[in-house]
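Q: 3D, please:
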Amino acid sequence: MGVIAPSVIAVAKDGTHRFSKEVVEEITIRAGLGVEGDAHAGETVQHLSRVAVDPMQPNLRQIHLIHTELFDELRGKGYDIASGDLGENITTRGIDLLGLSRDTLLHIGESAVLRVTGLRNPCKQIENFRTGLLGEMVEKSPEGLIRKAGIMSVVVADGVIRAGDAICVEATGRGHIPLERV
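A: The predicted model follows:
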């Protein structure tokens, strides 16, 4: 089997603060804001738990990406997870999201550009969604915890993103900066 070219499998959004998002045909993203019509779009933090701490902190979680390879792994453990179920805006295939460097640029489709900010921290909502799932989203390694719940990013350039769009990874040129939770 050959190498799979990095691509978008599905896109999703939700105008309210629910855990899962609805898969849609396309999403429009806006620089500095996020997905049009999504509850997490904004220059300042929109995640309710973080708003409660400091509503003026910058929104480093405008776009949430998860790799569909995680869904494949979870399916093998008895969990049937579909795109949008874990609250992601973009489901990918063929890209090691968790291995990317902070500030990596992701060029998607014709004009969209995202800048990777960090890891999504698996939270209690995942356990509420499916009992036992939270334990599958965190793995212990000699280097510390591996958080598998995807990555977060901010929008650098406007664009429309659809399933099937190619993803081109652009390294920062500053060496690898490991992702931390944001």
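
Q: going forward, measure contacts between C-alpha atoms and count neighbours the same way
A: Noted.

Q: any idea how far V24 lies from R181?
A: 27 Å (CA to CA, to the nearest Å).

Q: what does I108 give?
A: 23 Å.

Q: what about these two, which has more around it?
A: Legend: neighbour count by other CA atoms under 10 Å for I108 and R181, higher for I108 (23 against 12).

Q: I'd like the structure of this one too, to check against the first:
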Amino acid sequence: MGNEGTDRSEVVAVSRDRDHRFSKPVVDEVTLVEGWGIEGDAHAGTTVQHRSRVARDPSQPNLRQVHLIHAELFDELDATGYTVEPGQLGENVTTRGVDLLGLPTGALLHLGDDACVRVTGLRNPCQQINGFEPGLLRQVLGRAEDGTVSRKGGVMGVVVAGGVVRPGDGVRVELPEGVLEPLSPV
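A: As a prediction, this is how the structure comes out:
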């Protein structure tokens, strides 16, 4: 797991936004803070920060401190006529060469020299994606051949070790011990 046709699994872009907007501007670097998320990002915090989740129960733990998407999704979307760039789907970290959707719950993603994110689950694509580009939701949320829901909108995680992350940094996957549990939406 981790290398799919590239010489190296890496970070291709990082994004953050202090405000709750759908897309996040690409920046030169982000600082991950243990137990908090990305410094200066609206979704950082120990409790839920996504508006819909805050409305339901603001005391829930924040399992969505960091949103990661694989750049291979953008390649796939481009082949269907949709042009999507890093940060435009609201992710904080865009990777290449890592099978994010195939990771088990609890996998650790070591980003650069120091930062580490524990994967908590899948991002559940929502209707806002169609506001960004009409029809895009059906490209990132569909049905697999067996009839199950297929979510391609990336993964969510929590910061377990802080550090600065920049484009070009390596990504190393560490699988959890024991029985590997597939990702489910968080």
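
Q: what residue in the first structure is paired with Q127 of the second structure?
A: By TM-score structural alignment, Q127 of the second structure lines up with K124 in the first structure.

Q: repeat for V140 of the second structure
A: Residue pairing (TM-score structural alignment): V140 of the second structure is matched to M137 of the first structure.

Q: which residues touch the aligned partner of E43 of the first structure in the second structure?
A: Counting by TM-score structural alignment, E43 of the first structure corresponds to T46 in the second structure. Counting by CA atoms under 8 Å, 6 or more residues apart in numbering, T46 of the second structure touches 35-36, 61-62.

Q: and if we set it to 6 Å?
A: 36, 62 (CA atoms under 6 Å, 6 or more residues apart in numbering).

Q: do you know how far it is from L32 of the second structure?
A: According to CA to CA, T46 of the second structure stands 13 Å off from L32 of the second structure.

Q: again, but for R138 of the second structure
A: Per CA to CA, R138 of the second structure is found 32 Å from L32 of the second structure.

Q: ok, the two, which is more surrounded?
A: L32 (28 against 15).

Q: so the counterpart of that one in the first structure: helix, strand or coil?
A: By TM-score structural alignment, L32 of the second structure lines up with I29 in the first structure. Taking DSSP: H, G, I helix; E, B strand; the rest coil as the rule, one finds I29 of the first structure in the strand state.

Q: isn't I29 of the first structure right up against G159?
A: Yes: with contact defined as CA atoms under 6 Å, I29 of the first structure counts as touching G159 (5.5 Å).

Q: residue closest to the middle of the first structure?
A: Per CA atoms, centre = their mean, the C-alpha nearest to the average position across the first structure is that of L65, at 2.0 Å.

Q: what residue in the second structure is paired with it?
A: Under the pairing rule here (TM-score structural alignment), the equivalent of L65 of the first structure within the second structure is L68.

Q: and its match, what does it touch?
A: Per CA under 6 Å, 6+ apart, neighbours of L68 of the second structure: 91-94, 154-155.

Q: neighbour-wise, which one of these leads?
A: Within the contacts of L68 of the second structure, neighbour counts (other CA under 10 Å) peak at N92, which reaches 30 neighbours.

Q: residues near the residue nearest to it when sequence neighbours are not counted, how many?
A: Counting by CA to CA, 6 or more residues apart in numbering, N92 of the second structure lies nearest to S15, which is 4.5 Å off, once chain neighbours are set aside. Using other CA under 10 Å, S15 of the second structure has 24 other residues around it.

Q: quick check, R138 of the second structure in a helix?
A: Yes: the assignment for R138 of the second structure (three-state DSSP) places it in a helix.

Q: so the closest residue to A39 of the first structure other than its chain neighbours, which state does it fall into?
A: Distances taken as CA to CA, 6+ apart put G15 closest to A39 of the first structure, at 4.6 Å, once the chain neighbours are dropped. Per three-state DSSP, the local secondary structure of G15 of the first structure is coil.

Q: all set now, cheers.
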